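Colleague: Sequence first, then the predicted structure, then my questions.
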Amino acid sequence: MKKFTAVLLAAAMAFSLTACGGNSGSTTTAGPEGQTTKEEQAKPETDTTVQTEAQTEAAGQPKEGGTLKMGMSVECMTAAAWRIRSNQETVTWGLVYEPLIKLDDAGNPVGYLAKSLEGDKENLTYTVTLRDDVYFSDGSHLDADVLLWNFENFKEKSQTSSTHFGSVDSFEKTGDYTVVIHLNEWNSQIPYSLNSVPGLMYSKKAFDENGEEWCMQNPVGTGPYVLDKWVNDDSKTFKKNENYWNKDATVYLDSVETKVIADEMSAQAALLNGDINAYFGGSTSFQNTMMKAGFERAANKMNYRIYFLIFASDVEGSPLADVKVRQAISYAIDSQSIAENVDFGITFVSKEYAVEGTPFYNDAVKGYGYDAVKAKELLKEAGYENGFTTTVYAGVDQALTSYLVAIQGYLKEVGITLNIEEQETAIWTSKGIYDIDEGMILAGHGFGANLVNQQVSNFSKRAREGVGMLKECKLHPDDLDNAIMSALQASDTAEMLKYEFQAQEMIIDDYCLGYPVVMSEAYVTMMNKDLVDAHCFANNDNFPDFTGIYFK
């Protein structure tokens, strides 16, 4: 089983996160003594690892200048900070935006754009105090008025508002650089949310002068680069932000170009020919091929992606309304074989909605190992000895297609006929995933140190009001909802994990709301050996740090 180390900051009743003006994160992959990391267990014999900072220093000084040319599989349609959602958007707009809070090497929240964050459980508040030296690329100043507007704008307009700010009642400016977040119930996850999309700052000046529609195509942030040129469905060019506020950071590259290369054969040729230096979003097959060709793999160390088979249908008379049928489907799927044979050992298996080695992983969860005999027994007990026909829905994605075909074959072996329906990404993300009345959904989404937030969004009763995976499902049991909300409102880490562990057992063992097919790192970039990733992609944050990459 693959593992990684992460230390969760105790969600105390009152705490202060101190700002760090320099760079954070590293590329080391060492695990606890006696353990191997998931990178060591996953990589093929031909794999090469990203250099550590110590190795980089030994190899010589970083080179300043040059243009990083990076391919990715899909276009990023909107640029406004509060609309970011996909992995491609996260990487692309990470050139322009920065978060209020970062995560240090141990996974603890520390201040960045924010000088401090103080929580007060008794009064249900978090107080955010900004640095006084942060400026946007348009020259405007980040102060309390701008922070207040960003918070209110995110809560009102973001697709993920319920996930991050569902417990927020209001925001209050209390000083030139201070805003208080007022909660209607305690939320231990706010520090982690401010490392995610809610913590990204957009220029209020740009919004006021140009309007919301303009902002969708024009990112204006505090980051080290600014958008220079955008050719739809083709490329984007970013140049250095001449007004970059962080004088402690070195912006090595002169410019960055991102190019949409949907076809992986074309992406492979572009890397081999030197037309691009890096590629983000490649399949496991692509990663395996490029590692064998000598390219390096830079992966985020805190954020993971789960491919979850969701039993969305609970309509009366549906076979999937029976927990024994849902359990039978889970037993019928050989995830280990999928990880090894479909994904070349790059993805890995977890029995639950968490990664082994993290604080959230519950050893008590039984899960469902591959057992076709057990699957048939459960189907017989449920009255479906002769099987049945159902449908699985998914957005168009190369990885999902491979998993769908594999799952279809496994279910056929136990008598279940599975029809596959894939929808174009734009339709799927805006409507498709929320219009399923009968059948299952195969979807992927990320989670990291804010896993409890994801449980709230996807499995609590609040999922009905948000954008979570089980939005249209009626299976939101009272005891599960209570466990998840108790974890969200916990006073400290021990209490939070107690309830989170309960939720894990209910999601998987008791109610079998879904089945974790495989997991992987959320952000993986293949790079040629001319590049050094000091702390750009291989960090603990939700976003890359483009001050941490350069040419040798």
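Modeller: Nice, thanks for sending it over. Quick caveat, the model's predicted, so the values are computed rather than measured.
Colleague: contacts, neighbours, all on C-alpha from now
Modeller: Noted.
Colleague: In three-state terms, label the residue nearest to the spatial centre of the chain for me.
Modeller: Relative to the mean C-alpha position of the chain, the nearest C-alpha, by CA atoms, centre = their mean, is the one of residue 446, at 3.1 Å. Remark: residue 446 carries the secondary structure label strand [criterion: DSSP: H, G, I helix; E, B strand; the rest coil].
Colleague: where along the stretch 451-552 of the chain do the helices fall?
Modeller: Listed from the start of the chain, the stretch 451-552 of the chain has helices (DSSP state H, counting those that start in this stretch) covering 451-459, 478-488, 493-505.
Colleague: got the angle between the longest one and helix 478-488?
Modeller: Orientation of helix 493-505 against helix 478-488 (axes from the mean of the first three to the mean of the last three CA atoms, to 10 degrees) gives an angle of 150 degrees.
Colleague: ok now helix 493-505, how far from the chain's centre?
Modeller: Helix 493-505 sits 21 Å away from the centroid of its parent chain (CA atoms, centre = their mean, to the nearest Å).
Colleague: Which strands and helices lie in contact with it?
Modeller: Under the contact definition 3 or more CA pairs under 8 Å, 6 or more residues apart in numbering; DSSP states H and E, helix 493-505 sits against helix 478-488.
Colleague: rewinding a little: identify the residue nearest the residue nearest to the centre of the chain in space, chain neighbours excluded?
Modeller: Nearest residue to residue 446, sequence neighbours excluded (CA to CA, 6 or more residues apart in numbering): residue 305, at 4.2 Å.
Colleague: Use this one as the comparison:
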Amino acid sequence: MKKKLLSTLLAVTVAASLIAGCGAGSGAASPGSDASGTGMPEETSAGTEEVSVEAKENTGEIKTGGTLKIVTGQTPSIVGYTPEITTNSHIQFLRTAYDSLLFYDEDGKLAPCLAESWESDAEELTLTFKLYEGVKFSDDTDFNAEAVKWNIEQYQAAGRTEAANVDSIECPDEKTVVIKLKEWNSASLESIGFFIYYMSPTAVENNGVEWARINSSGTGPFVLKSFEQGVSIKYEKNPLYRVAGQPYLDGIDFTIISDAATIENTLVSGEADMISYTPIDTIKNLDPTGEYVLETNSNGVGVEMTGIIPSSAQEGNPFADVKVRQAFCYAVDVDTITAALGYGYYTVTNQWAAPNAVTYNKEVAGYPYNPEKAKELLAEAGYGDGFDTTFWSPAGSSNWATAICDNLNAVGIRAKVELIDGAKNGELMTGGWDGIMFHYASVGPDLGLFMGRHLDVAGSYYASGIQHPEDCIQLLNDIRIAPDEDTKVAKELELQKKIYDEYALFGKPLYITLIAGLKYPYVQGDNFAKNHAATWTPATCWLDK
């Protein structure tokens, strides 16, 4: 019998999706709903009682019109040619004018967007998508199966990994797309379904790629009105948007500012309604006032983790010994450091997942702060007198690096902080390093996709600096070829335990980075970072003022 993952939605679910738009959920635009998400911290700063505000009760009906003003520090150079937009934080701009086949719901599960249903067949190596009918691109051309095929081919031509596993694409009719994979990989559904955004083939072919980079031609709720790199990005309502009555807003204006203090002042002065990707110092300063709503991720999808990772690949390196890596982990007081420098807003984790994610393994013990245990393990490994090493740190994280090194030095791991710029940090991430560096990772629930970029022997990031235990690589492959979701998750939980408790391979996880929107309570239905840390629902956003 074929092992199939059949995701055919009931008519009532499909109808709800058509009404609400991609991933908005039934409550996203409901009168009186709270769009602030979950995951608020218990404390905003040491010794300070939390003060928070709910998104205020609206007046009973959704108000249409107006322009949402967002200030952000994110600076894209391309806003329209989707295969060349590779930074997660720039998905906020993509989602304003473009759609993907699938989105994420509030529970972190894939849900319909441009595709009303889909079928995954591990034995036949196929993904089959059924598309909604009547969808138009903003240039009034049809979104159909051939448009999907054309867009995936553009991603392939651009060398995007999301489309690398696609062998062929067939279009039996206008609303059916059958994608044949080169090999079965459980991550392909997310890669193709969520990370590919659809442009009008006609618009791009008629106007060229240069035009497409700074213009939009998607199926999304808004159309790019103007783009001034490093200054502003402005959108206006798409009159051809597929959901009747949406978007509610007339437009969305992003103002781009690099200085965190100026971003904060722009919100406080009322020149902006919302900050996207809010700087942590701004959250610390403004959230306790009770005048704003903090929106955060609620399901662990799309979040990022910061940790510290020792090099273990080089023979003779102390960190090549698992006992030294475990001692390294026991030596760092993550709870105290994160509470002090993260102001109580960062969520501590001990593995490659947020605590609310489906791939978070509660059986992972991790390495609670225990300097005596660290000294004991160092002695067992032959380093009773300690050793010298280097901590390579970006200048902006020097306070974190210094605090961590104080802990390490106390047990005999004499780490000296070496400040580096972004270019050098990228060089070490991809080419290897000797000592310690920060570990930045997208810890989305699909470990086959995200952890594989670091764990694979030929992985893109950090792989050159670590060991690659055969049993871990085997589990990674098992995850990728898993025929169903339950099998996949079981293998992912097993890999978490092995990577961290057995090998301490990625060193010490510190915290889940807070990706948040900070807004005035009158901003409703935006769901910033809620369903996926890098996304929002601009179609259902409205202003209750």
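Modeller: It's in. Just so you know, these numbers come straight off a predicted model, no measurement behind them.
Colleague: Quantitatively, what TM-score do the chains reach?
Modeller: TM-score for the superposed chains, counting by TM-score structural alignment, normalised by the length of structure 2: 0.87, backed by 520 aligned residues with a CA RMSD of 2.9 Å.
Colleague: From residue 171 of structure 1, how far off is the residue nearest to the centre of structure 1?
Modeller: Between residue 446 of structure 1 and residue 171 of structure 1 the distance is 27 Å, computed by CA to CA, to the nearest Å.
Colleague: and if you look at residue 192 of structure 1?
Modeller: As it turns out, when the distance is counted by CA to CA, residue 192 of structure 1 lies 18 Å from residue 171 of structure 1.
Colleague: Looking at the two, which is more packed in?
Modeller: Each of residue 192 of structure 1 and residue 171 had its neighbours counted (other CA atoms under 10 Å), and the higher figure belongs to residue 192 (26 against 19).
Colleague: Pretty sure the more buried one sits against residue 449.
Modeller: Yes - under the contact definition of CA atoms under 8 Å, residue 192 of structure 1 touches residue 449, with a separation of 6.7 Å.
Colleague: Show me the strands in the stretch 351-500 of structure 2, by range?
Modeller: Assigned by DSSP state E, counting those that start in this stretch, the strands in the stretch 351-500 of structure 2 fall at 387-394, 413-420, 436-442.
Colleague: Could you look over those strands and pick the most buried one?
Modeller: The highest mean neighbour count among the strands of the stretch 351-500 of structure 2, using mean count of other CA atoms under 10 Å, belongs to strand 436-442: a mean of 22.
Colleague: That strand vs structure 1, average distance?
Modeller: Once the two models are superposed, strand 436-442 of structure 2 sits on average 2.8 Å from its counterpart in structure 1 (mean CA distance after the TM-score superposition for structure 1).
Colleague: chain center to that strand, what's the gap?
Modeller: For strand 436-442 of structure 2, the distance between its averaged C-alpha position and the chain's averaged C-alpha position is 15 Å (CA atoms, centre = their mean).
Colleague: Now the longest helix anywhere in structure 1: buried residues?
Modeller: Across structure 1, the longest stretch assigned as helix under DSSP state H is helix 398-413. For helix 398-413 of structure 1, the neighbour count (16 or more other CA atoms under 10 Å) marks 399, 400, 401, 403, 404, 406, 407, 408, 409, 410, 411, 412 as buried.
Colleague: Need the three-state assignment for residue 180 of structure 2.
Modeller: Judged by three-state DSSP, the three-state class of residue 180 of structure 2 is strand.
Colleague: Can you show me the strands along the stretch 201-350 of structure 2?
Modeller: 222-228, 232-237, 251-256, 274-276, 293-295, 304-310, 347-348.
Colleague: Which stretch among these is buried most, on average?
Modeller: Ranked by average neighbour count under the criterion mean count of other CA under 10 Å, the strands of the stretch 201-350 of structure 2 are headed by strand 293-295 at a mean of 27.
Colleague: And the contacts of it?
Modeller: When contacts are defined by CA atoms under 8 Å, 6 or more residues apart in numbering, strand 293-295 of structure 2 is touched by residues 35-38, 40, 52-55, 287, 516-521, 527-530.
Colleague: cool, and stretch 110-121 of structure 1?
Modeller: Contacts to stretch 110-121 of structure 1, defined as CA under 8 Å, 6+ apart, come from residues 12-21, 98-104, 125-131, 134, 186, 191, 491.
Colleague: list the contacts for the spatially closest residue to residue 200 of structure 1 that is not a sequence neighbour?
Modeller: For residue 200 of structure 1, the nearest residue in space outside its immediate sequence neighbours is residue 99; the separation is 4.6 Å by CA to CA, 6+ apart. Taking CA under 8 Å, 6+ apart, we find residue 99 of structure 1 in contact with 112, 113, 194, 195, 196, 197, 199, 200, 201.
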